[in-house]
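Engineer: pasting the structure only:
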């Protein structure tokens, strides 16, 4: 049975390319199926791929070739929790390559315009700490960063020695 809820990402003709790219970036990811339209439609012509169903680390998504004038914006992003700095670095480099753009506080925009948050799981532990001062120091350190750096946030979290 297909998962009952999956984010649908709107693209302008490059849905198949984007889905294939994303499945190379994240392990345990795959293209599930493609739907080809048999007639002309507002977003393309007969024979074009209109929808690509895919999974990223087991999470289902749909990529839709919906046509122009519907760019991604800051209201929606995909958040990736990373086990360590190496994983943060790997995803950051892959998603900002070939026209992607670093934003701030762990956010980036990939070459397709999709926004991503690349966040080490250690950060969530730090800001969830019941010690408000430690948590606040970690949050303050994060707000000064572009790509998140675990060591820098950890030093801020731990405070002066």
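Structural biologist: Done, it's in. This structure is a prediction, so every number in the text was calculated from the model and none was measured.
Engineer: please make it C-alpha for all contacts and neighbour counts, starting now.
Structural biologist: OK.
Engineer: does residue 136 sit in a helix, a strand or a coil?
Structural biologist: On the three-state scheme (DSSP: H, G, I helix; E, B strand; the rest coil), residue 136 is labelled helix.
Engineer: how much space between it and residue 147?
Structural biologist: Distance, residue 136 to residue 147, using CA to CA, to the nearest Å: 19 Å.
Engineer: which residues in this structure form strands?
Structural biologist: Using DSSP state E, the strands assigned to the chain run over residues 8-11, 30-36, 49-56, 59-65, 77-82, 101-102, 107-109, 115-120.
Engineer: second structure follows, compare the two:
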């Protein structure tokens, strides 16, 4: 992704910005730091000299992890969406987040140990959502509602064979 792009996402943390950025970047081969910014002054989330913001890329997305301070919990209202190449990538990402203290939710959603929600969706299912006839898609959605981590073989069977 072009780091000079105009849009990105800033996630608020309470002192864990570097830890979060390092973990997120390690999940993807293309993950890298753009910058680590230290504050020249004291601020509500830290002291002068502390890292206030880590700008980084993962999976082609520009993100910022901000050490903004306490009392700003993440909610289901926003999530990181990952279009997984195949079931192996779904399994790898899911397993890494879970092993690092994450919590399974449902329908392809998982919460990492910092409270950020992720949707890990096989790209093949995303394409089916765009192109499958309504009746077939309804079967796929019904199957998805029974899952935590999405299983593409079960979704494919539901959509294609009913």
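Structural biologist: Right, received. Where do you want to start? All of these numbers come straight from a predicted model, not from anything done at the bench.
Engineer: overlay them and tell me the TM-score.
Structural biologist: The TM-score (TM-score structural alignment, normalised by the length of the first structure) is 0.94; 160 aligned residues with a CA RMSD of 1.3 Å.
Engineer: returning to that earlier point: mind putting the strands of the first structure in CSV, mean neighbour count included?
Structural biologist: Output for those, formatted as CSV (neighbours: other CA atoms under 10 Å):
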stretch, mean neighbour count
strand 8-11, 20
strand 30-36, 15
strand 49-56, 22
strand 59-65, 20
strand 77-82, 15
strand 101-102, 18
strand 107-109, 23
strand 115-120, 23
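Engineer: output these as a markdown table; include the columns distance to residue 23 of the first structure.
Structural biologist: Shown next, in a markdown table, are the strands of the first structure (distance: least, CA to CA, whole Å):
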| stretch | distance to residue 23 of the first structure |
| --- | --- |
| strand 8-11 | 14 |
| strand 30-36 | 5 |
| strand 49-56 | 6 |
| strand 59-65 | 11 |
| strand 77-82 | 14 |
| strand 101-102 | 20 |
| strand 107-109 | 17 |
| strand 115-120 | 15 |
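Engineer: coming back round to it: who has more neighbours, residue 136 and residue 147 of the first structure?
Structural biologist: Taking other CA atoms under 10 Å, residue 136 of the first structure and residue 147 do not tie; residue 147 has more neighbours (20 against 17).
Engineer: to which residue of the second structure is the more buried one aligned?
Structural biologist: Under the alignment (TM-score structural alignment), residue 147 of the first structure pairs with residue 149 of the second structure.
Engineer: could you do residue 96 of the first structure as well?
Structural biologist: Counting by TM-score structural alignment, residue 96 of the first structure corresponds to residue 98 in the second structure.
Engineer: how about the contacts made by its match?
Structural biologist: Residues counted as contacts of residue 98 of the second structure (CA atoms under 8 Å, 6 or more residues apart in numbering) are 104, 110, 112.
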